[in-house]
Every structure is written in structure tokens, then in C-alpha cells.
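> Fold the following and give me the result.
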Amino acid sequence: MTIDITRTGAESLRGLCGGRVHLPGDPGYDAARVAWNLAVDQRPAAVVLPRDAAEVVEVVRAAAAAGLRVAPQTTGHNAGPLAGRGLDGVVLLRLSGLDGATADPRHGIVRVGGGTLWEPAVDAAAAHGSAVLHGSSPDVGIAGYTLGGGIGWYARKLGLAANSLTAVEMVLADGTRVRVDAEHDADLFWAVRGGGGSFGVVTALELRTFPISTAYAGFLLWDLADVEPVLREWAAWAPEAPDEVTTSFRAMRLPPLPELPEFLRGRSVAVIDGAVLGSDERGTELLAGLRALRPEVDTFGRVPAKSLVRLHMDPEGGAPAVSGSSMLHSFPDAAVDAFLAEAGPDARTSLMAAELRQLGGALGRPDPTGGALAGLDGQFLTFAGAMVVDADSAARGLADAARLGEALAPFDNGRAYLNFAETPVSTRSAYGADRWERLTRLRAVVDPDGLFAANHPVE
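Predicted structure coming up:
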């Protein structure tokens, strides 16, 4: 008789978390295992939904005793690498029950649960005239985004979101609960600020707030047929732009979906969006060269800081997609040519968006008090994404993203930004040799048996 050790171990979790445990074959299993990226098929040994840190402790200890591993996850925006490495014998710990955001204006922080999405934190800070270093979407999980680095509309002025963390509360592999900050277990605090999810289950985070109530922000839009002079102007301007401005460029091919605004529905366009942390006059000055190219739409103006969480118009609520990403040391005219050949108006591609994120500024100066990812040493990040309807469209999207990456390979600095890497890559490629060695030493101390499974693991 053959005994399924994994199934037996997973069955031992049944009584935990008030019965919020789902095993393969259970009625709630398929709904519980769905990632935000609907193109990712997660099939763990069990899905467990704790509601507080005490229940997380119970699950971690029970999984370890049963010989299973644990993968914490809030939304599954970046679930592809985790599923790609295999989830046999893994308990998927869905943390959406650990939510909520509370502002403490006296100490200049917002405290959030380990499963909180960005919008509640943005709103909590905004109620006191402040901002947090959120990303480009309101429904991304704060923990995964921040532990992996975090690049938003204030990044060139204020750096990575990871380095705005003031404290993290975690459950370690032995089931103990710890609070780490600059004075308490500074080594582990260093590791989680950019080192990813290999070190424990984050049950709460405290984020520094910044006195930003408004920004000069918006987007400029052109028909994709007019993209070449726009991209050349932006690519020449972006590397030397002052720190107070952070922007992105996208070549977009939008489907005729009814939920899109009419001026975007079914069109191919070039878009530059971003924010200036300065006066309207300063914003006008900085955008003069781009505005001289006569955009069809120009929404830049003074807006509430909380509105920036939807500026990028990222899809919300889940979507099926495949993508590719790279970090570029430079983007000269030859790189513009290569980009346009793969994503310009004459390209035959399935990519819905081919994006360049402006780096530099504070991102290019390693934060001396920062964590494992103290900065990014490229000038631009690329992100190329395609929507998926079936296996053929997924294969085409991956191939087109890879072709764009190959075209830009002469300008690639060899580093990965792991939050944008949605297929398995070498985690080591995100860090220098010294930082990687320190991360691996710390992982061996806090999780010597490799209990935790992460999308980008520190092995």
C-alpha cells in the first residue's frame, strides 16, 4: 500500500484557523489557491487562511512538524516564479485576513497588517496630509512589494519603499514571533528590507510617512504612430532629470474593452506618466521639452497625493498575463531603435505594454542606512507584458517579451529587479556578491531547514 506523505501531512492541518484550511479536492480549494495573476496555476499541498499572528504561529509549527514547507502570499501578483519552482509539499499561507492600516501622525508612521493592500495605507496617511511610498496599483500587497524593494512615484526623490520600513513583525521558522527594527535584530531587519520573503512570515509592517499632500502629476499621451521623437526626447532627458521627478514611458496596444475610457479603447498609444515633488512652475519647466511634442492628452496638474495610487491605471482585481523584465545601464539612440523595432508602431507583437521605468536619482545612490537592496544601479527598468487567453497566447507573449529583452541585451546591466521578474530567475542577480553572501548566511541562521518557500528564494 502506498501512503501519500504529503497528503497525510496536509490532513494534519485540518483543525487550524477555525477550519479555514483547503486541501486538493475540497470544495474551496480552487478558489483559495487562485493568484492575482490568473495565468498562474498554483497547486499547493494546502491553502490556509489565518486571521492573526497567533494563527500564523500555529500553521508554521504544524507544517514544520508535518514535513511541509510554508509559502506566505497576499495577492499573488508575482506568483509565477513560486509556482514555476513547484508547490509539492508546500502550504500556501494566504494572508489577506491580516489586513488594516492605522496612521500614527505623532511618530510619522503607518502600521499595516501583513496582508494589507496599498490603498488602505495610502488613505490612512492621506488623512493626515502625508504619503507612503506606494506602488503603481492600489491592490498590490504591501508586504511582498516592500520586501522586494518597491518603486513608486516618489522613488527618485525618496528611494525604495523597502528602506522606508521602520519595523517588521514576523513569525520565524521555529514559530517564534519577533519584532525587528534598527535596534532589535538589526541583521534580520537589514535582510527583509529588499531580501524578499525567505526569512519568515511578515504579520505587520510599520512604514515611514512623508509630508506630501499633493503632487504635480498626470500623463501625456500620443498616438503610437508619433512615438519615435517622444521616446528619443524622454530617453535623453530622463537620466539627468532632477530627483524630484519620477516618470515612466509605455508603448501600449489596448484591446477594445468596454471598461477602458473611450479615448483609449482599442488604440495603440504612447504614454508618459509620473509625478513632480515641487511647485506647478517647476513641473511646467521640467515637462516643457515633452509638451513641445504636442501630446494629444495632457493631464498633468496639481492633484491629491492619494490619487497617484491609480495614476498608472494598472488593472485591478486580477488579470491573466505573462511578462519579461530587465535593468538597463543606459538607453542611447541604438537602444531606442531596438525598442521601436520590437514595440513601435510597425512591430508585430502581442505585447499590450512595453514599459520603461525611469531610475536614477536617489535610487542610484545606495542608502547608507538601507537594507539588502539599498538602491538600483541602472538607468531604466523594462517591463513587457501580454494578456493571456490560452496556452498559445501565453507562449506568444513570452516569446515577444523575450525578443524585446534580446534586442535590449547590449544595454542590460545583468541585474534583476525581482518585483518585476515574473518567471524564475537567479535571485542572486539582484544583489552584489557581498550582500548575497550576507543574505545566505542570515537565511541559514533563521531558517536552517529551508521551511519557507519564496517566489525569489535566498537559498
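> only C-alpha atoms for contact and neighbour calcs from this point on.
Fine.
> which of the residues in stretch 167-178 are buried?
Buried residues in stretch 167-178, defined by neighbour count with 16 or more other C-alpha atoms under 10 Å: Ala167, Val168, Glu169, Met170, Val171, Leu172, Ala173, Asp174, Gly175, Arg177, Val178.
> and these, which two are the farthest apart?
The largest separation in the buried residues of stretch 167-178, counting by C-alpha to C-alpha, is between Ala167 and Asp174 at 20.3 Å.
> name the helices or strands packed onto whichever helix or strand Leu220 is part of?
Assigned by DSSP states H and E, Leu220 belongs to strand 214-223. Here strand 214-223 touches strand 268-276, strand 297-298, strand 301-304, going by 3 or more C-alpha pairs under 8 Å, 6 or more residues apart in numbering; DSSP states H and E.
> quick one more, to check against the first:
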Amino acid sequence: MTLPAPLLDGPAALRSALAERVVLADDVEYDTARLSWNRSVDRHPLAVARPESAEDVVAVVRAAGSAGLRLMPQSTGHAAAALRGADLSDTVIVDLSRLRGVSVDPEARSARVLGGSTWNDVLAAVAPHGLTALHGSAGDVSVVGYALSGGVSFYARAHGLAVGSVTEAQVVTADGALVRAAADENPELFWALRGGAGAIGVVVSVRLELLPYADVFAGMLLWDAVHAAEVTHAWARWTATAPESATTALRVLHLPPLPELPPFLSGRSVVVVDGAILETDAVASALLEPLRALSPEVDTFARIPAPALVGVHMDPPDPTPSVSAASMLAALPPEAADAFVAASGMPGMFITELRHLGGAAARPVEGGGAVSAVTGEYVAHAVAVAPVADAVPGAEAAVRAGLAQLAPWRSTGVALTFVDEPDSDRAPAFGDGLVRLRELKRAIDPNGMLRGAHPI
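From the prediction side, this is the model:
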């Protein structure tokens, strides 16, 4: 798609519309404003807009449209690697991180969440009401980006993808209109947003259905990585018959000797099983017995407050320079478990993960959007650290080589929130809805003004 010739000088139009709430390339703040959470991505956009209200978003969209510029919505920048290396010289990053807030309706068991909010914001607001949400494994991730791209939580096997909890959105479309999208208003736009996310519009708020859990049985089991093969095979057998109430992950981590890490992790290679089991303590404990029989050196599984679940996976709390790759697996037979263990020991690997899905996460939702389920039983995810730009090619080669070990067991599915490779084929995530989604993208954004983390 080709944008129309600019009618106004882009930077001048942005400055006029947003004043100090836009950062241009010659501003002192530019090098800070353009940073993403993934510090391995070095982006040079034309400008960074930092709206503080829906009206500000309307202003920047209209100004960008008049100037023939493109827009890329962002809340935290966790998915920034999707556009690694892209030319952003005509693009304004719409940084929504100042547009934060959560209002809860405990009777309706729902929350309205502003577009720059994180899952930590949501959990803090809903916990006093004995509620929680289909959040991810990291609390500092954007609610909107995560949920509208599918969203795989530790409740996923029982309750499906997080996108299914979105019941409406307030969105600024490419023509600068602020509209409500829901099943009863702009239903085609609502369908497209649930999967198309930032490629469809700049979302200034969403309404989420909440879960009635004040606490949950959750935690982790940890062994030294010398036990990786034994633990992986046992977990593979265990997940083959685990009920949908159990959503867990298995990871092999090679951790550097950092002072901020607890002594039992610093400088070690370990294998970890973590997650949540939506059962009584007695039933959950009985389910875990085959894994506990392997004598983990750390066992934290217990009844915990629901907000604490976001810390169980131990995702990095600070911006991290990394490269990752992911694929879905249809099954995890013994040969695949062996391949995973081999991949986890390859040079350059930081984290190699399998997350158990299937269950409700694999069942399309009636009335759902462009994405409502993901085909496959496991997400395979590999992460390598790239502290400097020269390390990125090697890190990319490492994670791809690791996942190549699992190629014989790949399914056709794609879990979008795990994918941030620029050249990854995202089309299978949308299945038969891809043609419809592309047609709606052209109708809603005929000039291709909006750039999402997951191009359509």
C-alpha cells in the first residue's frame, strides 16, 4: 500500500497537534523515547507521540494522516522485534504508556482498561474484589497488545485465550474517528481487532471479562539441568493426560552469575516446571505427585493469592536485549522430548521452553474474532540474549537452530504473542479468516497507515 503524498510537513504537523507530547528526532528525549522493552531492537522512527488521552490519540492520527505518515501503536515494546530492521523514517510510534488506568465493575465481573495499561495495573485493581484476569506470565506486558493478539495465560487450558475475554474496545481508526467496537456496534471492526490488534486501529481502551479467583494453586518445581532429560520425559507423559484445569510450562534456563539473582539460580543451568492448577489443594497435590516423585530441589506449589501467579514464571523484570523464535507442536512423544533436551543444550541458548496448551485454548470460540484459538498442543519457545547489535545474527541463528530440532512435530498453529521474528509467517494464526481480515484491513485502513506488531 502507498500512502498519499503529504499535505503538511510531518514533524510540524505533529508538533502543532501534540505540542510537548511528541518527541522528534532532534529533541533531547528522542534516544530515550524510541527505546522498546526489547533493548536489542534499535529503532529510528520519525517521531514518538506520547498521548495522555483518547483525544490526544485522535489528534496524532489526524495529524499523521494529513502529513502522509504511518503510525505504529505501542504500549511497552515487548513485541518490537517484529519490525526489527524496518525503515521507520515515515512512521510515528504512538507510545500509549501514559494512557493508563483500570476501572472495575465487580458485579458484572468486568474491567475497563486504558490502552497503555499493563497486567500489573489490572491485577492491582481487580484483586480487592476477589477477581483476576487471563493475564500472561509477565506483569509488565501491555494488556491491549497481549489480549488482542490472542494471549496465552496459565488459565488458558481451562478458559481459552485472553482475546476471548475482550467484550468491547474504544479505538481510533485510520481516518481519525474514535469509535466503539463490540458485538452490538461496529461488529466487523470488533472481529478484526481481535487478532488484528494495532494493524487495525489505535486502541485506547478495552473491556475485559474477569475470572472469579481470589487465589489459585500454583508454583514451580526446580531441578539442576543435569536432570533435564528425566524431567522433560516425565512432564511430557504427565501433560498427555493432565486435565484442562492444569496449565503448565517446562523450561531449561542457562542463567549468568548475576548478583540480582537468588543464590539457587545465579550462574546455574536449571530445569523448571511451573504453572497453575484450578483444583482444590488435595486434587492439585495428587496431580503433581508424578513430578514431585522426581525429588525437585525447590517446590513452591501451594495456594497463593491470584495476583502472585504473575511472578511464578520468573520472567525478566527489566528491559532485556533478546532474540526469540517460537512454533506450535502437535504432540510431544519421547522423540520430541529428546529433541527438546538436545535443543536446550545448544550453544547460545538462554531459555528453551515448552508450554502446554490444547484444551479450551485450541477450541475456536463462537462469536470470536479473527483469532480465538491456537492449533496445537504445545508452544515451543527459544530465547537467546543479544546484548549488542553485533550479537543479533548469532542469536537469531541459535534460536532457529534450536527450534529446527522440533520441526517433525510442528502443528499448523501460530501463537502470536510468542512470535516476534520479522520474517515469521503469521498467516496460519488467522486460519480461514485471513482473507476476511485482509479485506477489512483494506476497508478500514485503505492507505496502510497503521503498522501492527503482526502485519496482516
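> TM value for the aligned chains?
Once the chains are laid over each other, their TM-score by TM-score structural alignment, normalised by the length of structure 2 reads 0.96; 451 aligned residues with a C-alpha RMSD of 1.6 Å.
> on that earlier part again, hey, which of the helices and strands packed on strand 214-223 of structure 1 is tucked in deepest?
With neighbours defined as mean count of other C-alpha atoms under 10 Å, those peak in mean count at strand 268-276, which reaches a mean of 24.
> which other helices and strands contact that strand?
Judged by 3+ C-alpha pairs under 8 Å, 6+ apart, the packing partners of strand 268-276 of structure 1 are strand 214-223, strand 245-253.
> most packed of the ones you listed?
Compared across these, strand 245-253 shows the largest average neighbour count, a mean of 24 (mean count of other C-alpha under 10 Å).
> what comes into contact with it?
Strand 245-253 of structure 1 has contacts (C-alpha atoms under 8 Å, 6 or more residues apart in numbering) with 153-157, 224, 227, 231, 266-277, 343-344, 351-359.
> swap in stretch 429-436 of structure 1?
Ala372, Leu373, Gly414, Arg415, Ala416, Tyr417, Leu418, Arg428.
> need the helices for the stretch 251-400 of structure 2, in chain order.
Here the stretch 251-400 of structure 2 has its helices, by DSSP state H, counting those that start in this stretch, at 281-292, 334-344, 392-404.
> just checking, what packs against the shortest one?
Using 3+ C-alpha pairs under 8 Å, 6+ apart as the contact criterion, the secondary-structure elements in contact with helix 334-344 of structure 2 are helix 228-241, strand 351-356, helix 392-404.
> distance from the shortest one to structure 1 after superposition?
Here the mean offset of strand 351-356 of structure 2 against structure 1 after fitting is 0.5 Å, by mean C-alpha distance after the TM-score superposition for structure 1.
> try the first one
When structure 1 is overlaid, helix 228-241 of structure 2 sits 1.4 Å from its aligned residues on average, using mean C-alpha distance after the TM-score superposition for structure 1.
> what's that helix aligned against in structure 1?
Helix 228-241 of structure 2 lines up with residues 227-240 of structure 1 when matched by TM-score structural alignment.
> in the matching stretch, what counts as buried?
By 16+ other C-alpha under 10 Å, the buried positions in stretch 227-240 of structure 1 come out as Val227, Glu228, Val230, Leu231, Arg232, Trp234, Ala235, Ala238, Pro239.
> Then stretch 114-126 of structure 2?
Leu114, Gly115, Gly116, Ser117, Thr118, Trp119, Asn120, Asp121, Val122, Leu123, Ala125, Val126.
> Without its sequence neighbours, what residue ends up closest to Met252 of structure 1?
Distance criterion C-alpha to C-alpha, 6 or more residues apart in numbering; nearest residue to Met252 of structure 1, sequence neighbours excluded, is Ala353 at 4.4 Å.
> Just give me the match in structure 2 for the one you found.
Match for Ala353 of structure 1 (TM-score structural alignment): Ile351.
> Which residues are in contact with that match?
Arg251, Val252, Leu253, His254, Ser344, His381, Ala382, Val383, Ala384.
> hmm, back to that, would you mind putting the helices of the stretch 251-400 of structure 2 into a markdown table with distance to Met72 of structure 2 and mean neighbour count alongside?
As requested, the helices of the stretch 251-400 of structure 2 are exported to a markdown table (distance: least, C-alpha to C-alpha, whole Å; neighbours: other C-alpha atoms under 10 Å):
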| stretch | distance to Met72 of structure 2 | mean neighbour count |
| --- | --- | --- |
| helix 281-292 | 43 | 14 |
| helix 334-344 | 34 | 20 |
| helix 392-404 | 23 | 19 |
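> Then Asp88 of structure 1 would be within a strand, right?
No. Applying DSSP: H, G, I helix; E, B strand; the rest coil, one finds Asp88 of structure 1 to be coil, outside a strand.
> Let me know how buried it is, in neighbour terms.
When neighbours are counted by other C-alpha atoms under 10 Å, Asp88 of structure 1 registers 14.
> which residue sits closest to Val297 of structure 1, ignoring its sequence neighbours?
Spatially, and ignoring its direct neighbours in sequence, Val297 of structure 1 is nearest to Leu221 (5.0 Å; C-alpha to C-alpha, 6+ apart).
> and if you look at Asp299 of structure 2?
Asp299 of structure 2 sits nearest to Leu221 (C-alpha to C-alpha, 6+ apart), 4.6 Å away.
> isn't that neighbour right up against Ala302?
No. Applying C-alpha atoms under 8 Å as the test, Leu221 of structure 2 and Ala302 come out as separate, 11.1 Å apart.
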